[in-house]
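Asks: what's the 3D shape of this:
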Amino acid sequence: MQYQTITRDDQDGIAILTLNRPDVMNALNTQMRAEITHAVTEAGQQARVVVLTGTGRAFCSGQDLGDRANVSNINLERTLRDEYLPMLMAIVDCPVPVIAAVNGTAAGAGANLALVCDVVIATESASFIQAFSRIGLIPDAGGTWALPRTIGLQRAMGAALFADKISAAQAADWGMIWEMAADDTFAEVWMGRARHLAKGPTEAFKRIKQVMRASSGNSLEDQLILEGQLQGECGHTRDFKEGVLSFLEKRAPAFEGR
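Replies: From the prediction side, this is the model:
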């Protein structure tokens, strides 16, 4: 696929996908959603970590409302089912870690695009806004799933009802995101995190994603059984053997990702 709304840059096992519609604050239109879905799916088979970030002053301002000429003709259910669901599930099902490097405003579906990623790192001037109620909608793009699980029902409800801007510092304090970095070191921080993951035990990371995301729907017994199954699979990887050997030899491991 020839990308027109995003770019892809590969560095040392890291696939950096950059939303590239800065004139509309990287708002999501049909083409961008298709390109993100394709790029994440492809990068998950080729790279050892994927980074999703934005160009300009925003990460993503959400749905491109200018993408529809007539509001009365918008079929939101179809759009969410046929365009958002494949994009978000491509991230969830990606076999390698996906980092959201939130470089600025993340609003509406743009905020929830970030929150569905495995790790969110935001610059200190970034913000998250569940802006849906401002135009008579409910949070979508996975927001009603992610928010109660990350920040609890009360804060999720307040974020949805009031549509207040949540600063990066507040998001970090609430546990909505993993890390906030100073604006002048932001790129260095997220790239350092990406390099760390790219050199890590990829097969273990794949299973960490699987077992963590399964936990909210499992009983303790089911989760313990799944842990045992996936841990058994990890025990047969080259990276496990290298990890043990490097520990015994008191040196840094050289994981191959297999």
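
Asks: CA only for contacts and neighbour counts going forward, please
Replies: Will do.

Asks: which parts of this structure are strands?
Replies: 6-11, 14-19, 49-54, 58-60, 98-102, 105-107, 119-123, 127-129, 165-167, 179-181 (DSSP state E).

Asks: can you say which of the ones you listed is packed in most?
Replies: With neighbours taken as mean count of other Cα atoms under 10 Å, the strands of the chain reach their highest mean count in strand 58-60, at a mean of 31.

Asks: got a list of contacts for that one?
Replies: With Cα atoms under 8 Å, 6 or more residues apart in numbering as the test, strand 58-60 has contacts from 19, 22, 25-28, 53-54, 102-107, 109-111, 126.

Asks: one step back: out of the strands of the chain, the one nearest residue 189 is which?
Replies: Closest approach to residue 189 among the strands of the chain (Cα to Cα): strand 179-181, 6.8 Å.

Asks: so can I have CSV of the strands of the chain showing distance to residue 72?
Replies: CSV is the format used below for those (distance: least, Cα to Cα, whole Å):
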stretch, distance to residue 72
strand 6-11, 29
strand 14-19, 28
strand 49-54, 30
strand 58-60, 24
strand 98-102, 32
strand 105-107, 23
strand 119-123, 35
strand 127-129, 25
strand 165-167, 28
strand 179-181, 40
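
Asks: what's the closest of the ones you listed to residue 216?
Replies: Comparing the strands of the chain against residue 216 with Cα to Cα, the closest turns out to be strand 119-123 (17.3 Å).

Asks: and residue 188, how many neighbours?
Replies: If you count neighbours by other Cα atoms under 10 Å, residue 188 ends up with 13.

Asks: same question, the one 3 residues further on
Replies: Using other Cα under 10 Å, residue 191 has 16 other residues around it.

Asks: now show me the structure for the sequence below, then we'll compare the two:
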Amino acid sequence: MSAAAILTSLDGAVARIVIDRAERGNLLTLDMVAALTAAVRAVPADAKAVHLYGAGADFCRGRDPSGSPQTATALDVRERLIAPILLLYDAIAACPVPVVASVNGAARGLGAALAGACDVTIACASARFALPEMEKDLPPTLALSALLRRVPTKALSYLVLSLEEIDAATARDIGLVSRVVEGDAVAGARPLLGTLASRSRAALVAVKDYLRAAPDLGPQPRRDLAANLLACVLSSREA
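Replies: The predicted model follows:
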């Protein structure tokens, strides 16, 4: 499967990234994971938001195991199978502007983790989420690493261990989804994207910087970071 299945475009101040493999439920090969990572890293410097979604009926049904490299050692597994997925999560976290996911249909495994890793996740009311890896006795630790800051541990534990699929409303209630909309989630994200496009990029970057770093800081460093970021934005407006 060619990495060309990841499509990118720029719509004004919004960078669009589309997983374009609808005929396979947007299953991601490792080449596509690498291409998706590269697309997030290559977001134009003047973009104010990223809009990520899948073509067709589903957001992403997970990782496609076909074509995976043969591995012999734990080091091979980590370097060739695991590292590309972690690099994708890192790229989303490091993207300076908000990454907004629109979820229609199924978001399973890697797809659920990818949706939850984004800064804002808009889901249609009929969307479904699952972490089904334990069906094959595979602990979904990579997905957990992406979701642990978003979803309470109790809810994550149940989602993984029960093997249950949850609906969009439940996903919103546990913090996996930001908002549920009627109809198409791509269209449902447009008001938010329009709002982001109308804001100062410096202010958007500061919000993301704070939300990324502050949870790992103590009370005083958290206050200092808040003050410093606000001072930088205010001084840039006055310059």
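
Asks: ok so, going back, residue 71 of structure 1: which of the strands of structure 1 is closest?
Replies: strand 105-107 (19.7 Å).

Asks: tell me the contacts of residue 181 of structure 2?
Replies: Applying Cα under 8 Å, 6+ apart, the residues contacting residue 181 of structure 2 are 122, 123, 124, 125, 188.

Asks: switch the cut-off to 7 Å
Replies: Shown in contact with residue 181 of structure 2 (Cα atoms under 7 Å, 6 or more residues apart in numbering): 123, 124, 125, 188.

Asks: out of those residues, which comes closest to residue 48 of structure 2?
Replies: residue 188 (18.1 Å).

Asks: which positions in the longest helix along structure 2 come out as buried?
Replies: Longest helix in structure 2, counting residues (DSSP state H): helix 219-238. By neighbour count with 16 or more other Cα atoms under 10 Å, helix 219-238 of structure 2 contains the buried residues 222, 225, 226, 229, 230, 233.

Asks: who touches that helix?
Replies: With Cα under 7 Å, 6+ apart, helix 219-238 of structure 2 has contacts from 202, 203, 206, 210, 214.

Asks: any of those buried? List them.
Replies: For the contacts of helix 219-238 of structure 2, buried by 16+ other Cα under 10 Å: 202, 203, 206, 214.

Asks: need the contact list for residue 163 of structure 1.
Replies: Residues in contact with residue 163 of structure 1 (Cα under 7 Å, 6+ apart) are 129, 130, 131, 133, 134.

Asks: any idea what residue 227 of structure 2 aligns with in structure 1?
Replies: Matched to structure 1 by TM-score structural alignment, residue 227 of structure 2 sits across from residue 228.

Asks: coming back round to it: nearest to residue 70 of structure 2, of the buried ones among the contacts of helix 219-238 of structure 2?
Replies: residue 214 (40.2 Å).

Asks: could you tell me how far the residue lying closest to the closest one once chain neighbours are set aside is located from residue 168 of structure 2?
Replies: Nearest residue to residue 214 of structure 2 in three dimensions, chain neighbours excluded: residue 222, at 5.3 Å (Cα to Cα, 6 or more residues apart in numbering). Per Cα to Cα, to the nearest Å, residue 222 of structure 2 is found 32 Å from residue 168 of structure 2.

Asks: same question for residue 184 of structure 2.
Replies: 13 Å.

Asks: which neighbours do the two share?
Replies: residue 124.

Asks: between those two, who's got more neighbours?
Replies: residue 168 (25 against 19).

Asks: can you tell me how far that one sits from residue 76 of structure 2?
Replies: 36 Å.

Asks: could you do residue 5 of structure 2 as well?
Replies: Residue 5 of structure 2 is 26 Å from residue 76 of structure 2, by Cα to Cα.

Asks: what about these two, which has more around it?
Replies: Per other Cα under 10 Å, whichever of residue 5 of structure 2 and residue 76 has more neighbours is residue 5, with 20 against 14.

Asks: so the more buried one sits against residue 20, correct?
Replies: Yes: counting by Cα atoms under 7 Å, residue 5 of structure 2 touches residue 20, with 4.8 Å between them.

Asks: what residues are up against the residue nearest the centre of structure 2?
Replies: Taking Cα atoms, centre = their mean, the centroid of structure 2 lies closest to residue 118, which sits 3.0 Å from it. Residues in contact with residue 118 of structure 2 (Cα under 7 Å, 6+ apart) are 92, 99, 100, 101.
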